[in-house]
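**Student:** Predicted model follows, preceded by the sequence.
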Amino acid sequence: MNETTQTQGTLRSEARIAHGALHRLRQDLFVDAFAFRPMPPLEDAKISRWVPWLPERIRHWARWLPHFIVGFFAMCVFLATFTTSYDVAPVRGLLAAGFSLLISAAPALTLSRPVGAFWLSLFGFAVSLVATASYSPAPYSSYGSGYRDAAFVTHLAVMTLVVLRTRPRLAVEMWLVTFGVGAVLTVLFGRGMGDLALVAIFFGVVLVSAAAVRAWREERRHVVETQTVTAEERSRRTLLEERALIARELHDVVAHHMSVIAIQAEAAPYRVENTPPELATSFATIRENAVAALAELRRILGVVRSEDPDAFADSDPEAPQPTLASLDSLLDSVRSAGLTVEAVITGAPRPLPQGVELSAYRIVQEALSNALRHAPGADARVEISYVLGGIGLRIVNGVPSRLAKPSPGAGHGVLGMRERVQMLGGEMTADHTEEGGFEVAAFIPVANTVGENTA
């Protein structure tokens, strides 16, 4: 029973292999056999490397040298076979001229339709075999043999060009089809075919050599592409290292000035006698904001200096980032700066992925900063909605009560918010309201949050 099962499994495996081979043969030689696949000219870099001494104009035409060689070969085949048609009877001469045109058209067709050129050449190859068997009486037997030899050489050249232009496995497929047809014709006519076995061996050696050259060219091209990608990755890594260096230098500069601001804000109340409480509160707020900015700089620098600087990873212990839980401190900071802001939270707050928490916090922070800069004296409202599929944000400010001072910013705030939202697969709008204010609305999807898992 086990031997029977093993035999059936072996037969099924062999059937699958045969079916796959027939499928590849059909895809390679039958599907879109006459599709237009033009042979491109040689690259200018290769021409310059091979013949750098040629003038520029000649090097431009040298790009088409393979096309010229193939066309010249096709013309030679036509002339060599066409001249023999004058020495035979008119009808046979006309047929011979048509045959000359048939076998000479196949090499030229390899420039645009390589697989179709194989079928055309195979047809000429079969016709030559039939003609050789038919030209039995003298003096026509010599003509048939000449046409057969010309067809053999042309068909070998066509198959070699097809292999060099397409893929190596076509060498085996075309060889099988060609000598399958030859074997069938040998059985049908039984004479005048020559030693087909020796011809098949010779064709096989030439096609295997052409397939090896094609495989070597593909491997070399793959190596060049790999080296190009490696060079690009190396350049990108160098650029990232340079940016990290700039970030560290920027941290040092900004941290120095923020430290000076914090120290001066802390020491200022002691330099003035009977400091008003309002002034002392303002200095304390300045110091707190400076210290908070220094803490943010240290966090960002920690991300830059880490070996895996993914600020949006859920398990990155080296990059502590603010979350929506610290939103109250942010609102207190902007209120102390003079912005009247109201926060409304709907839904049940729940833990979110760190990337979502960080992006939501940064969007609120940037929107309120824009309101401070561009809408002085206006009221702002922050709405945070915890819904089933994610989190919604809406930050809207009213009409400013006074003119805003020119801001030295680069104007990338809205763009940065939009990039954060798009990176997480969300949507965002930012536009003026009908009342003259400005509104930022965003939705960040959360596929599987902790709260949903525990529900």
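**Tutor:** Thanks, I have the structure now.

**Student:** only C-alpha atoms for contact and neighbour calcs from this point on.
**Tutor:** Will do.

**Student:** Excluding sequence neighbours, find me the nearest residue to Ile444.
**Tutor:** Nearest residue to Ile444, sequence neighbours excluded (C-alpha to C-alpha, 6 or more residues apart in numbering): Gly426, at 4.5 Å.

**Student:** In addition, the following structure is provided for comparison:
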Amino acid sequence: METTTGAPDQDWSAGAPPLSRYIQRTVRWARDFDLRRPWVWDLLVTLFWTGAALTDAAGGWRTTARDPDVPVWLVVTTSLALSVPLFWRRRRPLTALGVMAAAAAVGYGSGAFLQAAYLQMILVFDIALRLPPRTLVWPLALALPPLVIGAVRFPKESWDQLIVPTMWAYAMVALLGIAVRARRDHNAALVERAHRLEVERDQQARLATVAERTRIAREMHDIIGHNLSVITGLADGGAYAAAKSPERAAQALTAIGDTSRQALAELRRLLGVLSADSDDVDASEADRAPQPTLADLDALVDGVRAAGLPVRLDVHAAPEPLPLSAGRQLTVYRVVQEALTNTLKHARGAAPSAEVVLTYNRQALDVRVTDTGDGTGGDGERTGGGQGLSGMRERTALYDGTLETGPLPTGGWQVRLRLALEDTPS
């Protein structure tokens, strides 16, 4: 028996008129009940048509019979043989049709010409509905011989009146089964497509959530990591200068306060975007707050210098460079910020320093950040499994750029970023 897949937990009749919803629910309930207990429906169908066949065998068969003197016991037996096999119409349709065709041959050959022979059309419909199309050859081969036997035994009527109309009826029933099957398969395909679309929608939502979490984690790492490194450098310098130069210590404390307030402002902006209340004024203002650009590199370098790391910034721009998008400028800013933060945390040696060289023309933007650390203690930490290096690579990959990091032959560390401009092929 064939089973079909569907969506029993979904109500596809939503929005339909009340009568249509009631009919669809009833049909769905009957279909589900039939899938759970198919023998009940088969038994009801068999009992109904068996009763109809026996009613006809009680005497009505003589109105169409060619030989009214056929024994009643033969008529009853043939009627049962034409109706009882309906119980196996879905499990063994070809076998049941073979039994009914043999009974029909007996009926036509004896001259009874029982109307119960037309019950074979039910088997033809089920075969067209459930079995492969090539199987329809068998109903034709089984239904034709009884008609030929009747035409040969009782040739009073022409073949056009006996064989041709019946075979046309069988063909129409087969076409009806094929049409119902095509419609059912089409509906099943639509339901399956709807399910796939729901799964894809949920997957896209999960992927978007993961991507957003990654972006937020990257932004918070860049903001917190850089500012805490600057604050740590300022605090160490202030503690060292407290005993000898109270004025320098006071300057360090002031710089710590400014850096902390800047970090809090950036975090408030980032968290304001995540606010669930879209009507919140602070959240909307935070969403409109500008992101860092190339113009903010000077302030970034000044903050690192205040933390105790000498930094030199050189910008080499073409006379008329193409403008960079806000996303590319943010990528450059964050990469420089992360590189200088790593220098603050990991550079070793006597009085390390850093240099930022930005080359900007009509083809590409090239950024090179180097430091003069001796590489004895920081290189392994810089290539560890933290968020810094992976965040820089993710930002670079968004704009099809290249990022190179590693130690210099002369000592120290280098981070090099190259981004193509919008109208330049990668």
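**Tutor:** Okay, I see it. This is a predicted model, so every value here is computed, not measured.

**Student:** What does the residue nearest to Ile444 of structure 1 correspond to in structure 2?
**Tutor:** Aligned by TM-score structural alignment, Gly426 of structure 1 pairs with Gly401 of structure 2.

**Student:** Now do the helices in the stretch 251-400 of structure 2.
**Tutor:** Along the stretch 251-400 of structure 2, the stretches classed as helices by DSSP state H, counting those that start in this stretch are 281-288, 297-306, 326-346, 379-382, 387-398.

**Student:** any chance of the ones you listed in CSV, with mean neighbour count and distance to Thr78 of structure 2 too?
**Tutor:** Compiled in CSV, those are given as follows (neighbours: other C-alpha atoms under 10 Å; distance: least, C-alpha to C-alpha, whole Å):
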stretch, mean neighbour count, distance to Thr78 of structure 2
helix 281-288, 16, 84
helix 297-306, 18, 99
helix 326-346, 22, 85
helix 379-382, 15, 92
helix 387-398, 18, 79
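
**Student:** Go through the ones you listed and name the closest to Gln24 of structure 2.
**Tutor:** Evaluated over the helices of the stretch 251-400 of structure 2, closeness to Gln24 of structure 2 peaks at helix 281-288, with 47.4 Å, by C-alpha to C-alpha.

**Student:** And that closest one, how far out from the chain middle?
**Tutor:** Relative to the mean C-alpha coordinate of its chain, helix 281-288 of structure 2 is positioned 33 Å out (C-alpha atoms, centre = their mean, to the nearest Å).

**Student:** And for stretch 356-366 of structure 1?
**Tutor:** Computed by C-alpha atoms, centre = their mean, the separation of stretch 356-366 of structure 1 from the middle of its chain amounts to 32 Å.

**Student:** how big's the offset between it and structure 2?
**Tutor:** Plainly put, stretch 356-366 of structure 1 ends up 0.7 Å away from its match in structure 2 on average once the two are laid over each other (mean C-alpha distance after the TM-score superposition for structure 1).

**Student:** Residue range in structure 2 corresponding to that stretch, please.
**Tutor:** For stretch 356-366 of structure 1, the matching stretch in structure 2 spans residues 328-338, with TM-score structural alignment as the criterion.

**Student:** Check the gap between the residue nearest to Ile444 of structure 1 and Arg381 of structure 1 for me.
**Tutor:** Gly426 of structure 1 sits 21 Å away from Arg381 of structure 1 when distances are taken as C-alpha to C-alpha, to the nearest Å.

**Student:** any idea whether Leu161 of structure 1 is helix, strand or coil?
**Tutor:** helix (DSSP: H, G, I helix; E, B strand; the rest coil).

**Student:** again, but for Arg416 of structure 2
**Tutor:** strand.

**Student:** isn't it right up against Asp366?
**Tutor:** Yes - in this structure, Arg416 of structure 2 is within contact of Asp366 by C-alpha atoms under 8 Å, at 7.4 Å.

**Student:** Need the overlap of contacts for those two.
**Tutor:** By C-alpha atoms under 8 Å, 6 or more residues apart in numbering, Arg416 of structure 2 and Asp366 have no common neighbours.

**Student:** Could you count how many residues lie near the match of Gly426 of structure 1?
**Tutor:** A count of neighbours around Gly401 of structure 2, defined by other C-alpha atoms under 10 Å, yields 20.

**Student:** now swap in Pro165 of structure 2 and tell me
**Tutor:** Applying the criterion other C-alpha under 10 Å, we find 12 residues in the vicinity of Pro165 of structure 2.
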